[in-house]
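Participant: Curious how this folds, go ahead:
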Amino acid sequence: MTQSDALLDAVQTHVPFDGWSDAALRAACEDIGMPEDEARSYFPRGAVDMAFAYHKRGDAQMVARLNAEDLSQMRFRDRIAHAVRVRLEVSDKELVRRGMALFALPLNAADGSRALWETAGLIWETLGDSSQDVNWYTKRATLSAVYSSTVLFWLGDESPGDEATWAFLDRRIGDVMKFEEVKGKVRGTKAHELFMAGPGRFLDMIRAPGAPRDGYPGQHNPGE
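Facilitator: The predicted structure follows:
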């Protein structure tokens, strides 16, 4: 375990009482005998860096669990729902609640959005999504909406085993799948062809970050 991991472990025990704050950091330093200036070298922005580190730890735990499981017999919609459930199961409600209060502040909103987007991206990547076009963005945007609404529901859920949350999640995933079905029916119609030949052409130009773009300098085209 690294020093930063040990510090984060110690901080977590104080967050339910002090929130993600300097007070929690100072208390953690006393617990493990670490000088405060050293602690701040790990989390230079204090509360925001600590909360973000906790979030990234949860992401890593989720990925590890998903990679260790055989999901091949699940429908893809069920894999998505399962991944969201796993992400919540590796989290502590009070720590997440305190983190959401912190990221809700205007100054920290960008960090909160980044954390949400990264979680959605990791879920898609871990489940094998390889899209490189506009779908790379729409999939993450859609899952971000599902995940964030499910987290809010989960924070207020007092049902045994969070069963109400899992039912809510299933309904949200169902809504998304209905939308995808509509998209599938529209795709290939005359109206869709006309749209893609006109104003929709720009969609074909959108690529995921780092994805190759035809005709751009530095790209190798096989056969040349």
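
Participant: From now on I want contacts and neighbour counts done on CA atoms only, so please keep to that.
Facilitator: OK.

Participant: so D129, which of the three states?
Facilitator: At D129 the chain is in coil, as set by DSSP: H, G, I helix; E, B strand; the rest coil.

Participant: That one: neighbouring residues, count only.
Facilitator: 14 (other C-alpha atoms under 10 Å).

Participant: outside of the longest helix seen in the chain, which residues touch it?
Facilitator: Longest helix of the chain, by residue count under DSSP state H: helix 163-186. Residues outside helix 163-186 that contact it (C-alpha atoms under 8 Å, 6 or more residues apart in numbering): 77, 81, 85, 142, 146, 150, 153-154, 157, 192.

Participant: Switch those residues over to a markdown table; also include secondary structure and distance to D5.
Facilitator: A markdown table is the format used below for the contacts of helix 163-186 (DSSP: H, G, I helix; E, B strand; the rest coil; distance: C-alpha to C-alpha, whole Å):
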| residue | secondary structure | distance to D5 |
| --- | --- | --- |
| R77 | helix | 34 |
| A81 | helix | 29 |
| R85 | helix | 24 |
| T142 | helix | 32 |
| V146 | helix | 30 |
| T150 | helix | 28 |
| F153 | helix | 29 |
| W154 | helix | 26 |
| D157 | coil | 30 |
| H192 | helix | 51 |
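
Participant: Report the buried members of those residues.
Facilitator: 81, 85, 146, 150, 153-154 (16 or more other C-alpha atoms under 10 Å).

Participant: As TSV, these with distance to S91 would be great.
Facilitator: Output for the buried ones among the contacts of helix 163-186, formatted as TSV (distance: C-alpha to C-alpha, whole Å):
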residue	distance to S91
A81	16
R85	10
V146	17
T150	13
F153	14
W154	11
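
Participant: Of those residues, just say which sits nearest to A28.
Facilitator: A28 lies nearest to W154 out of these, by C-alpha to C-alpha, at 27.9 Å.

Participant: To compare against the first, here's the next sequence to fold:
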Amino acid sequence: MTENIEDLKKKILFSVLEILPYEKFDGNIISKACKNINIQKEYSNLLFPNGRIEVLEFFRDYIDEIMLRRINKELVNIKSITAKIYESIKIRLEILDIHRIIIPKIISFYSMPWNHFKLYPYTWKSMNLIWRIAGGDKSTDFNYYTKRGLLTGVYWSTIVYWLQDESLNYQSTHDFLQRELNLIVKIGIKLANK
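Facilitator: A predicted model of the protein is given here:
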């Protein structure tokens, strides 16, 4: 094969995303995805040695990449940090929408006792990007962890709400997200005034 590593990884990822709505997210999913696109299974072991965890991390990074491009293009004129973070998460949900059917499988995977501790770092990277790029946050003290920790909670509660939302253009989810962000702003103000 003459393709570069990144292209091969994307091919395998896209194949996983294509078959996952109809398959279990088990240990065989990557080999099935490789078979689907005529790539030898051995390549998947080299490219994703940690299996499904690594495929999900690559998926997250792929979504992050698209999200950052859109944030940098679409949100340049928004000054309010809260508004920018709100719009960033909305953008992320728009990108994830075509994969909405597989999100419950990802949540189930991370709900397993041996995987649940990996969900936080999985999400942390994306929330850190949103805070740095959209929020302009460069803190390195306790605030660094507080802001990202609170946003991670908001993000996952919004995802769970979004998965059940049948409103037009997910307006109910957007309202929910706005309320959650307003709440953490109030928490931040209270902490700052202590």
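
Participant: what TM-score do we get after superposing?
Facilitator: Here the TM-score for the pair of chains, by TM-score structural alignment, normalised by the length of structure 2, is 0.88; 186 aligned residues with a C-alpha RMSD of 1.7 Å.

Participant: So which bits of the longest helix of structure 1 are buried?
Facilitator: Buried, per 16+ other C-alpha under 10 Å, within helix 163-186 of structure 1: 165-166, 168-170, 172-173, 176.

Participant: Rebuild those residues as CSV, extending it with distance to Y42 of structure 1.
Facilitator: CSV is the format used below for the buried residues of helix 163-186 of structure 1 (distance: C-alpha to C-alpha, whole Å):
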residue, distance to Y42 of structure 1
T165, 35
W166, 36
F168, 38
L169, 35
D170, 38
R172, 38
I173, 38
V176, 39
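
Participant: And these, which is closest to W20 of structure 1?
Facilitator: T165 (25.2 Å).

Participant: Aligned to that closest one, what sits in structure 2?
Facilitator: Matched by TM-score structural alignment, T165 of structure 1 corresponds to T173 in structure 2.

Participant: Tell me how far that match lies from L20 of structure 2.
Facilitator: Here the criterion is C-alpha to C-alpha, to the nearest Å. By it, T173 of structure 2 lies 25 Å from L20 of structure 2.

Participant: Report the central residue of structure 2.
Facilitator: The centroid of structure 2 falls nearest to R60 when counting by C-alpha atoms, centre = their mean (5.0 Å).

Participant: Next, the contact list for that one, please.
Facilitator: Neighbours of R60 of structure 2 in contact, by C-alpha under 8 Å, 6+ apart: 122, 126.

Participant: In structure 1, what residue corresponds to it?
Facilitator: Match for R60 of structure 2 (TM-score structural alignment): H55.

Participant: ok, back up a step: name the element the residue nearest to the centre of structure 2 belongs to?
Facilitator: helix 52-74 (DSSP states H and E).

Participant: Distance check, the residue nearest to the centre of structure 2 against I91 of structure 2.
Facilitator: Note on R60 of structure 2: its distance to I91 of structure 2, by C-alpha to C-alpha, is 14 Å.

Participant: for G153 of structure 2, same thing?
Facilitator: 18 Å.

Participant: I184 of structure 2 -> structure 1?
Facilitator: So I184 of structure 2 corresponds to V176, using TM-score structural alignment.

Participant: err, N38 of structure 2, not the other one
Facilitator: By TM-score structural alignment, N38 of structure 2 lines up with G33.

Participant: and its match, what does it touch?
Facilitator: G33 of structure 1 touches nothing, counting by C-alpha under 8 Å, 6+ apart.

Participant: Which strand or helix spans the equivalent of E89 of structure 1 over in structure 2?
Facilitator: In structure 2, E89 of structure 1 lines up with E94, judged by TM-score structural alignment. E94 of structure 2 belongs to helix 81-96 when elements are defined using DSSP H and E.

Participant: which is the next helix or strand following that helix?
Facilitator: Immediately after helix 81-96 of structure 2, counting by DSSP H and E, sits helix 103-111.

Participant: helices or strands next to that next one in the packing?
Facilitator: helix 116-129 (3 or more C-alpha pairs under 8 Å, 6 or more residues apart in numbering; DSSP states H and E).

Participant: which residues of structure 1 does the helix it packs on align to?
Facilitator: Mapped onto structure 1 using TM-score structural alignment, helix 116-129 of structure 2 spans residues 109-122.

Participant: I'd like the distance from the matching stretch to the chain centre, please.
Facilitator: 5 Å (C-alpha atoms, centre = their mean, to the nearest Å).
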